[in-house]
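Enquirer: Sequence first, then the predicted structure:
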Amino acid sequence: MHTAPAPAPAPVPVRVPLYRQLYVQVIVAIVLGALLGHFAPALAEQFKPLGDGFIKLVKMIIAPVIFLTIVTGIAGMTRLSTVGRVFAKAMAYFLFFSTLALIVGMIVAHTVKPGSGMNIDPASLDTGAVEGFVQASHEMTLTGFLLDVIPSTLVGAFVDGNILQVLFVAVLFGIALAMVGEKGRPVQAFLEALITPVFKLVHILMKAAPIGAFGAIAFTIGRYGVESLANLAWLVGTFYVSALLFVLVVLGTVCRLCGFSILKLCRYLRAELLLVLGTSSSESALPSLMEKMEKAGCEKSVVGLVVPTGYSFNLDGTNLYMTLAALFIAQATNIDLTLGQQVTLLLVAMLSSKGAAGVTGAGFITLAATLSVVPTVPIAGMALILGIDRFMSECRSITNFIGNAVATVVVSRWEGALDPVQLERALDGAADAEYIADAGGAPRGRVLENTTTGEKTA
C-alpha cells in the first residue's frame, strides 16, 4: 500500500537580530552622519562620495530590473489589451493625485502664508547661485520631454539610464515577445531565469545602504548646517507638515477605501523610506520597491508598469512643494497674484513636473521651469530657498515614494491583479517579508501558503 508523501513543512521565519536589520543599520548611519556633520563639518563634507557612489550603484541595476520585470510580465499576459488598460488606469490615477497635490500646496500657502512679512526686494537677491538651475529648466519643454522618451538606439536607454526610455523599450519588447508565441518561449524562459541573479544582486547592493546614507547625510549637514534651517524654518515646517497630512489624510483615505492601512504600508517599507531619507533620492529604493510590491500581492506586470511610470508622472511631494514654494516667493517679495495668475501657475506646474525623476535637485529645476513661464513671480526669489532645498528634497522624495507605493496597490486592485490575502500577510508580518528577502532570489509568484496546514494555493 502506497502512502502519499508528507507535505514539506512551511518555512519558519527566522527572527533577525536588530543589528542585522537594514532599517536599523540605516537609522544608526543617519544619526552618526548627522552628528559628524554637526561637530566636524569640514570632515563630513569629505564623505560625499559615499552617498554619490551608492546612488550610482543602485542606478546601475535599475534598468535591468525594470526591463526584466516588464518584459516577463507582459509576455506572460494572455491578452495584450491588458497593457493599455493598466497604463490608462495608472495615468488617470497619477493625473488626479498630482493635480490634487498642487491644489493642496496652494491652499496651504494661502492659509499659513509662510513668506508673509519678509518684505524682500527681488533686486537685492543674488541670482548667480540659481543660474545653473534656470539654464537646466529651459531644456524641460513638453515636446522635448516626449521626444526624449524615445532612445537614439535600442540599447541607448540602458546606456543613459533613462527610466522612461527603458520603460518604452521594455513595453515594446514585451509586446513583441508575446506576439511571436511559442518561438519566443525560450527567450521568455531565459529572461525569467535571469531575474533571480539580478534581484540577488539588488540584495547585495542594498547591504551598502547604511554606508551611502551615512555619507549623504554627513555631507548635507556638514555643507549646509542645521543652522541654515533657522531663518526659513517656518517654510520647511509648513512643507513637512503639509506632506505628512497629504500622506496620512489624502493617501490614507485612499488606502482605507482599498482595504489596507497607510501606516502598515509605511512600516512594511520602513527600510526603503529611511534609505530615501538618508540619500535624498527616491531612485535609491526603486528596485527594492518593485520587489516588495510584488511580494505584497501585486502582479508583476502591474508593478513593472506602474512603479517606473510613477517615478516620472506621480510626484506628489514635488507637486506639493512647487506651488507652496512659488507662492512663498510671491509672498516674500510682496507680489499679489490674481486668481487667473495662480491658475496659470498651477497648470504650468502640472506640465513642468512631468518627467522630473525622483532625484536630488529635480524639484528645484522644475520650480525654475515653472517660474520662467510665469514671470509674475521673480525667478530670482529662488535664491531665498536654495540653502534649504536639500532639506526639503528629502521630504519630497519620501512623499513621492509613498505615493508610488500606494498607486501600485490601488491600480493592482482596480485591475483585479491584487492578492488581498498576500497583501494582508505582508503588511501584518513585515518580519516574514524580510526573511524571504534575506533568503535571496527573485520575487515569488502569487502562491499562497497556509502556515497552519501547509496547504499551498495558486
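Expert: That came through fine.
Enquirer: rest of the way, CA atoms for contacts and neighbours
Expert: Will do.
Enquirer: Next one: residue 21 relative to residue 264, how far apart?
Expert: Separation of residue 21 from residue 264 (CA to CA, to the nearest Å): 18 Å.
Enquirer: ditto for residue 19
Expert: Taken as CA to CA, the span from residue 19 to residue 264 is 22 Å.
Enquirer: Which of these two has more residues huddled nearby?
Expert: residue 264 (16 against 10; other CA atoms under 10 Å).
Enquirer: Give me the distance between the most centrally placed residue in the chain and residue 57.
Expert: In the chain, the residue lying closest to the centroid (CA atoms, centre = their mean) is residue 401, at 3.3 Å. Using CA to CA, residue 401 is found at 19 Å from residue 57.
Enquirer: Could you pull up the contacting residues of residue 209?
Expert: 22, 26, 54, 275 (CA atoms under 8 Å, 6 or more residues apart in numbering).
Enquirer: ok, and the most crowded of these?
Expert: Counting by other CA under 10 Å, top hit in those: residue 275 with 28 neighbours.
Enquirer: Pull out the buried positions in the longest helix anywhere in the chain.
Expert: Ranked by residue count and defined by DSSP state H, the top helix of the chain is helix 81-112. Of all the residues in helix 81-112, those buried under the rule 16 or more other CA atoms under 10 Å are 83, 86-87, 89-91, 93-94, 97-106, 108-109.
Enquirer: for comparison:
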Amino acid sequence: MGKLFRNLTFWVLVAITGGILLGHYRPDLAQMQVLDQPFQLKVMGQELSVGKTLSEFLSGIFISLVKLFINPIIFLTITLGIVSMGDLKKVGRVGAKSLLYFEIVTTFALVIGILAAMLIQPGSGVDTSAVKGGDISKYTKGSEEFSWLKFLKDNFTLQVLIVAIITGVSLTFYKGKDKVVQFLQPLSKYIFKGLHWVMLLAPVGAFGGMAFTISKYGISTLLPLAKLMGTVYITMALFIFIVLYFILRMYRVSIFRFLKYIREELLVVLGTSSSEAALPTLMEKLERMGCSKSVVGLVVPTGYSFNLDGTTIYLSMCMIFLAQVFNVDLSFAQVLSIIGILMLTSKGAAGVTGSGFVVLASTLTAIKVIPVEGLALLLGVDRFMSEARAITNFIGNGVATIWIANNEKEFDRNKMELAFNRVHETEDVVKDNIEGETINH
C-alpha cells in the first residue's frame, strides 16, 4: 500500500477522477474566480498563461512550469547529441530520414481520418441548432493563407531546434569543444532534475484540467456530437494499435510494453490535454530505454513540429464531418485537394494555443466549399477531443524515435529490457544509497 501511495501514476489517476467529479457536481467551485484577470507572460519563446478561475489556475501553473524546461532541454539535448555523434553526414542522414518518415506517416494518418469519417458519417443528421454557436472570429482571423516564414516566426521551438543544430555542428569544428561539453552536460542533468521536481505537481495540473473541461462544457451538451467524438477516439486507437504497432514490430519492439513504460506521461497528457506537459520526460525515457541521445535530440523536437499524427487525423475527420453537416458532396478531386492542403497546413499546428482551429480555418478558407462558420459547432467538443489528439501525437513521436534509432543502429535492446522491467528504478535507489554513504563517510 505504501508503494502505491508513492506512485505518481496513482495520484494522477486520483486527480483526474477528482477533477471530473468536481466539474460535474460543483461547477461553481471549479469556475470560482481566484484572479481578477488571466495572467499571461512570454518567457524564452513560450507563452505562459494562468486563467482566473480555480481550475484554469491549477492546470495553468503546472503547464507553464513544464514549458519553461522545454526549449532549454531541446537545445542542450540536440547540441550534445550532435557533438557526440561527430559525423556530420550522419546528422544530415538522420534529419532527412526523420522528415521523410514524418511525411509518410502523417499522410497515412490523413487518409485514415478521411476514410473513417466517410465510412461512419458522424456528421449525418446532426442538428446544428442543438449546439450553441460561438465566436470564431479569433480562429478565422489571418487564416487566409499558410506561410512557412510565419510558421518559423511563430514557432520558437523550431527556432531553438535550428540554433541548436547550428551550435552542435559549429562545436564539432571547435578545438576547445571538450570544455564546452563539460559545462553543458552537468547543466543538462540539473535541468532534468529540476523537471523531475516539477512533475510532482502533475496531479495538480491534471485535476485542474479535468475540472475546467467538465465544469465549462458539461457532458450533456456534448451528446449531439458524441458520434464525432467516438469516431475520433476509435480511429486514433486503431492508428496506434495497428499502424504504430506494425511500425514498431519491424524492429521487434512491443507497442504495449512501450505504452506501459510511458504510462505516467500518458496520464499527464490526458489530464492536461497538452503533449508539452510530458515532452521533456519522454526524451529522457527514450534515452533510458536505449535510443541514443543524438537520435532523441534530433527526432523528438522535430516531430513536435512535423509529426502530429493525432492532429492530422482530427483535422481530416473534422473537414469531412462539417461537409456532412452542411450536406456538401465532395468530389474525389476536392478530397484530394483537402489531403494536399492539410499536408501543408497541418505542419503549422504545433506550439500555438488554438492552433487546431486556425489550421482548420485555413483549410476551409482555401477549399471554399464548406462554410467556415461550421467551426462554431466544434467549439464545445474540441476540448474533449484534444486529449486524444495530444496522446496520439505523443505516442507517435515516441514510436518515430524508436524506429529511427533502430534503423540507424543506434538502439540498445539491453537497455530497453532493463527499462521495460523497471530495473533502472532499483539501480537508481542503490546508486543514491551508495552516494549517500560515500558523502557520510
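Expert: Structure received. As the structure is a prediction and not an experimental result, all values here were calculated from the model.
Enquirer: just the contacts of residue 209 of structure 1 now: which is nearest residue 337 of structure 1?
Expert: Closest approach to residue 337 of structure 1 among those (CA to CA): residue 275, at 38.5 Å.
Enquirer: Now do the same for that closest one: its match in structure 2.
Expert: Residue 275 of structure 1 maps onto residue 268 in structure 2 when the alignment is built from TM-score structural alignment.
Enquirer: From residue 141 of structure 2, how far out is its match?
Expert: 32 Å.
Enquirer: can you check residue 380 of structure 2 too?
Expert: Taking CA to CA, one finds residue 380 of structure 2 at 20 Å from residue 141 of structure 2.
Enquirer: in the stretch 1-150 of structure 2, which spans are helices?
Expert: Applying DSSP state H, counting those that start in this stretch to the stretch 1-150 of structure 2 gives helices spanning 2-5, 8-25, 27-30, 54-85, 88-120, 137-140, 148-154.
Enquirer: of all these, which lies closest to residue 193 of structure 2?
Expert: The nearest among the helices of the stretch 1-150 of structure 2, by CA to CA, is helix 54-85 at 10.7 Å.
Enquirer: Please name every helix or strand in contact with the closest one.
Expert: helix 27-30, strand 46-50, helix 88-120, helix 156-172, helix 177-199, helix 202-217, helix 279-288, helix 293-306 (3 or more CA pairs under 8 Å, 6 or more residues apart in numbering; DSSP states H and E).
Enquirer: Of these, which stretch is the most buried?
Expert: helix 202-217 (a mean of 27; mean count of other CA atoms under 10 Å).
Enquirer: so where is that helix in structure 1?
Expert: So helix 202-217 of structure 2 sits over residues 209-224 in structure 1, by TM-score structural alignment.
Enquirer: Tell me roughly how far that stretch lies from structure 2 on average.
Expert: Aligned to structure 2 and superposed, stretch 209-224 of structure 1 gives a mean residue distance of 0.7 Å (mean CA distance after the TM-score superposition for structure 1).
Enquirer: What residue in structure 2 is paired with residue 78 of structure 1?
Expert: So residue 78 of structure 1 corresponds to residue 86, using TM-score structural alignment.
Enquirer: Now its match: closest residue in space that isn't a chain neighbour?
Expert: Nearest residue to residue 86 of structure 2, sequence neighbours excluded (CA to CA, 6 or more residues apart in numbering): residue 172, at 6.5 Å.
Enquirer: The one you found is in contact with residue 91, isn't it?
Expert: No - counting by CA atoms under 8 Å, residue 172 of structure 2 sits too far from residue 91 to count as a contact (11.6 Å).
Enquirer: Aligned against structure 2, show me the partner of residue 399 of structure 1.
Expert: Using TM-score structural alignment, residue 399 of structure 1 pairs with residue 392 in structure 2.
Enquirer: Likewise for residue 417 of structure 1?
Expert: Residue 417 of structure 1 maps onto residue 410 in structure 2, by TM-score structural alignment.
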